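In: Here's a sequence, model it:
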Amino acid sequence: MMAQTPVLTVTLNPALDLSAQIPEMVAGPKLRLSNPVYEPGGGGVNVARAIGALGGQATAWVALGGSAGAQHLELLRAQGVPVRRFDAPGETRQSWAITDSHGQQFRLQLPGADWPPHDATRALDDIVAQADGLVVLSGSQPPGVDAGFAQDLARMLGAGRLVVDISGAPLSQLLRDPDTAAPVHVLRLDQGEAEAQAGHGLPQMGDALDFAQSLVARGVAQHVCIALGADGSVLAGPELALHCRPPQVRVRSKVGAGDSFTGAFTLELARAPHAFTQALHAGTAAATAAVMTPGTALCRAADMQAILPECSLHNLRA
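Out: This next block holds a predicted model:
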């Protein structure tokens, strides 16, 4: 295993993931699922699992509660993922990814339990106490957690520590009211999220890069990455303007592509703090490898290594 700085992934709103198959999704009759697979899910959990699959190591800080939380923890430990369990209020949610015989996938998610304010404060203190390197905050937030949680965590950790992959109100809050004295280290968005935040379409790669650069200029994050689906990702930062495009592959499931990207990207930075070019390259290959796997499965190291030479990397400042 290559030397790396410690990585702590944070999952405030994990899910016990079920993937299964069905001949056809229709309303009315009982629908009998086949080939069910249960996996521990949630943004940060999947990032830690992806890092482990790629030969690195990350500790998963996970807020878990109830019987579903106990099953989630058991599955994580069975996969060899180091876990820091945080006792969360209520029951850990569940999610489903159901694929029919035509290849259509239906994704259903329950909300998380409500958190009282003191639990969010307790979580912040515990994360900072456990962190000893890079921290990845990924996934949704449970109801009751303030939308400014990411800014609070970045401020408490200090510069160059926090990688963020969030959406919805927390992302809007981060972009609307950035703490320029303590910007997050890396912010990742997908194209839909970026367009929603920009207030207009970003149809061309250059449009996405311009928006990413505007966020860096405003002090939202030191580095901003926007995923463009089959067109890869762009990355903006101080003296950085990069684009990486993957090869075309057969898509079996898009679940886990973003988390696989974030895992591979963060692992490269944990091994070499300034290796942003290599991080974008690795993240693009990992995301592409993830869409080749069924259900909620993440990237496989062998697939990623095979894809890596086929990912074309371009310095847009050249």
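
In: From here on, just use CA atoms for contacts and neighbour counts.
Out: Noted.

In: and His102, which of the three is it?
Out: coil (DSSP: H, G, I helix; E, B strand; the rest coil).

In: That one: neighbour count?
Out: By the criterion of other C-alpha atoms under 10 Å, His102 has 9 neighbours.

In: and if you look at Thr296?
Out: Neighbour tally, Thr296, other C-alpha under 10 Å: 26.

In: Quick check, it in contact with Ala97.
Out: Yes: at 7.1 Å, Thr296 and Ala97 qualify as touching, with contact defined as C-alpha atoms under 8 Å.

In: Show me the common contact partners of these two, please.
Out: The contact sets of Thr296 and Ala97 overlap at Asp17, Ser19 (C-alpha atoms under 8 Å, 6 or more residues apart in numbering).

In: One more, please, to line up against the first structure:
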Amino acid sequence: MTHLLTVTLNPALDVSGAVDHVLPGPKLRMGAPRYEPGGGGLNVARAAAKLGGEPRALAALGGMAGAQIAALLTGSGVSLRTVAVDGETRQSLAVNDLQTGEQFRFQMPGPAWTAAMEDAMLAVIVEEAALIGPGAVVVLSGSQPPGMRDSFPQALARQMGAGARLVIDTSGPALQRLVAAPASDAMPAVLRMDQAESEGLAGHPLPDVAASLDFAAALVAAGVAGCVVVARGAEGSVLAAADTRLHCQPPEVAVVSKIGAGDSFTAGFGLSLARGEDWATALRAGTAAAAAAVMTPGTELCRAEDAAALTPRCSLRRA
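Out: A predicted model of the protein is given here:
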């Protein structure tokens, strides 16, 4: 068993399909839809399984959509534990316009959470991490559901047992709070964000790799996280830790779809850490997985054979 646990607080049943042309007014006849389990943590777990891991996934699921997500994960290589929530798990709809090549994406809200639901979820996550044992890597990935306190990631970091490492890849107010109000007793091992999120937090553009590295290093120095990773699209990702500054760039690949690249990165990165590998090896593994993901169509995640072929071609340098 790989010592990797993913947590999805706001999963989604992803529905995708295509139509000849998107126009307002008339009924638009779509082709056969595709259904997939979605939400950051579930995508990370699915990608990790494709990369050869045996991840455990914890997801808050409710209603018919939640049951469908659980069924879709059967045979995926992901060991799933569900936490039942009242209400219906959200759905997302992606519609491809065959004439223009454009994609239209719609997301519905998930069920609203209460403080009692948060406390119960915290207890389950801590229990699952303890069952995995020393060396557990816990990945909290994706958006938070309506009603959840922005402080949830820090509350989880505060309760992580000795030997467990928490990787956070979130967005919105929860990410802003992590950066604006760091706490020494609630510091995650790793904080990952994309370029737009990093620039939003910085309050100005980060025009090059050096600027992103400086920003990541400043967050580490401020006690936001033990390690900060910032993605820069085709330029790869940068990583800063207390005594480490790294940049890893993938080789040029044919971009088919960028969907799933971030989750694939987190899967490769987290899986490498769970195997006891160092920052440099983990960064290269994540970079290769992200590059492999953009080579696949639609919402498909990375393929193991592509990631393996790309790994030695990823350029890693210490800055």
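
In: Which stretch of the first structure is stretch 7-26 of the second structure matched to in the alignment?
Out: Taking TM-score structural alignment as the measure, the first structure aligns residues 10-29 with stretch 7-26 of the second structure.

In: could you pull out the helices for the stretch 201-318 of the first structure?
Out: Taking DSSP state H, counting those that start in this stretch, the helices of the stretch 201-318 of the first structure run over residues 205-217, 257-271, 276-291, 301-307.

In: Tell me the helices and strands packed up against the second one.
Out: Packed against helix 257-271 of the first structure, as judged by 3 or more C-alpha pairs under 8 Å, 6 or more residues apart in numbering; DSSP states H and E, are the following elements: helix 43-53, helix 276-291.

In: Format those as a markdown table; extra columns: mean neighbour count and distance to Val128 of the first structure.
Out: A markdown table is the format used below for these (neighbours: other C-alpha atoms under 10 Å; distance: least, C-alpha to C-alpha, whole Å):
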| stretch | mean neighbour count | distance to Val128 of the first structure |
| --- | --- | --- |
| helix 43-53 | 29 | 15 |
| helix 276-291 | 28 | 25 |
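
In: Just give me the neighbour total for Asp185 of the second structure.
Out: Using other C-alpha under 10 Å, Asp185 of the second structure has 12 other residues around it.

In: how about it, what's its match in the first structure?
Out: Match for Asp185 of the second structure (TM-score structural alignment): Ala181.

In: What of Pro173 of the second structure?
Out: By TM-score structural alignment, Pro173 of the second structure lines up with Ala169.

In: ok, back up a step: so which of the helices of the stretch 201-318 of the first structure comes closest to Glu239 of the first structure?
Out: helix 205-217 (10.2 Å; C-alpha to C-alpha).

In: mean distance, the closest one to its aligned residues in the second structure?
Out: Using mean C-alpha distance after the TM-score superposition for the first structure, helix 205-217 of the first structure ends up 0.5 Å from its aligned counterpart in the second structure, as a mean over the superposed pairs.

In: matching residues in the second structure for that helix?
Out: Against the second structure, helix 205-217 of the first structure falls on residues 209-221 (TM-score structural alignment).

In: ok, and what's touching the matching stretch?
Out: Looking at what lies outside stretch 209-221 of the second structure - C-alpha under 8 Å, 6+ apart - the contacts are 179, 198, 202, 206, 225-230, 232, 235, 238-242, 245-247.

In: ok, now stretch 172-192 of the second structure?
Out: Outside stretch 172-192 of the second structure, the residues within contact range by C-alpha under 8 Å, 6+ apart are 143-144, 149-158, 165-170, 201, 219, 222-231.

In: Likewise for stretch 303-316 of the second structure?
Out: Under C-alpha under 8 Å, 6+ apart, the answer for stretch 303-316 of the second structure is 50-52, 246-251, 280, 284-285, 287-289, 291-293, 296.

In: Kindly report the same for stretch 118-134 of the first structure.
Out: Here stretch 118-134 of the first structure has contacts from 5-8, 10, 61, 86, 88, 145-146, 152-153, 156-157, 160-163, 270, using C-alpha under 8 Å, 6+ apart.

In: Among those residues, which are located in helices?
Out: By the criterion of DSSP state H, membership of the contacts of stretch 118-134 of the first structure in helices covers Asp152, Leu153, Met156, Leu157, Ala270.

In: returning to what we had before: mind putting the helices and strands packed on helix 257-271 of the first structure in CSV, distance to Thr262 of the first structure included?
Out: Conversion of those to CSV gives the following (distance: least, C-alpha to C-alpha, whole Å):
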stretch, distance to Thr262 of the first structure
helix 43-53, 6
helix 276-291, 6
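
In: Out of those helices, the one nearest Ser34 of the first structure is which?
Out: Going by C-alpha to C-alpha, the one of those nearest Ser34 of the first structure is helix 276-291, 21.0 Å.

In: dump the residue contacts of Val234 of the first structure.
Out: Met205, Ala208, Leu209, Cys225, Ile226, Ala227, Leu228, Ala241, Leu242, His243, Cys244.

In: neighbour-wise, which of these leads?
Out: Busiest of the contacts of Val234 of the first structure [other C-alpha under 10 Å] is Cys225, holding 28 neighbours.

In: Skipping adjacent residues, who's closest to the equivalent of Leu61 of the second structure over in the first structure in space?
Out: Under the alignment (TM-score structural alignment), Leu61 of the second structure maps onto Leu64 of the first structure. Leaving aside its chain neighbours, Leu64 of the first structure sits nearest to Ala88 (5.1 Å; criterion: C-alpha to C-alpha, 6 or more residues apart in numbering).

In: Quick check: the one you found touching Ala68?
Out: No: taking C-alpha under 8 Å as the definition, Ala88 of the first structure is not a contact partner of Ala68, at 11.8 Å.

In: From what I see, Gly268 of the second structure and Ala285 are in contact.
Out: Yes: using C-alpha under 8 Å, Gly268 of the second structure is in contact with Ala285, at 5.2 Å.

In: In space, what's closest to the residue nearest the centre of the first structure - neighbours in sequence excluded?
Out: Nearest residue to the geometric centre of the first structure (C-alpha atoms, centre = their mean): Asp259, 3.6 Å. Leaving aside its chain neighbours, Asp259 of the first structure sits nearest to Val47 (5.1 Å; criterion: C-alpha to C-alpha, 6+ apart).

In: Okay, the counterpart of the one you found in the second structure and Phe104 of the second structure: tell me how far apart.
Out: Taking TM-score structural alignment, Val47 of the first structure has Val44 as its aligned residue in the second structure. Distance, Val44 of the second structure to Phe104 of the second structure, by C-alpha to C-alpha, to the nearest Å: 23 Å.
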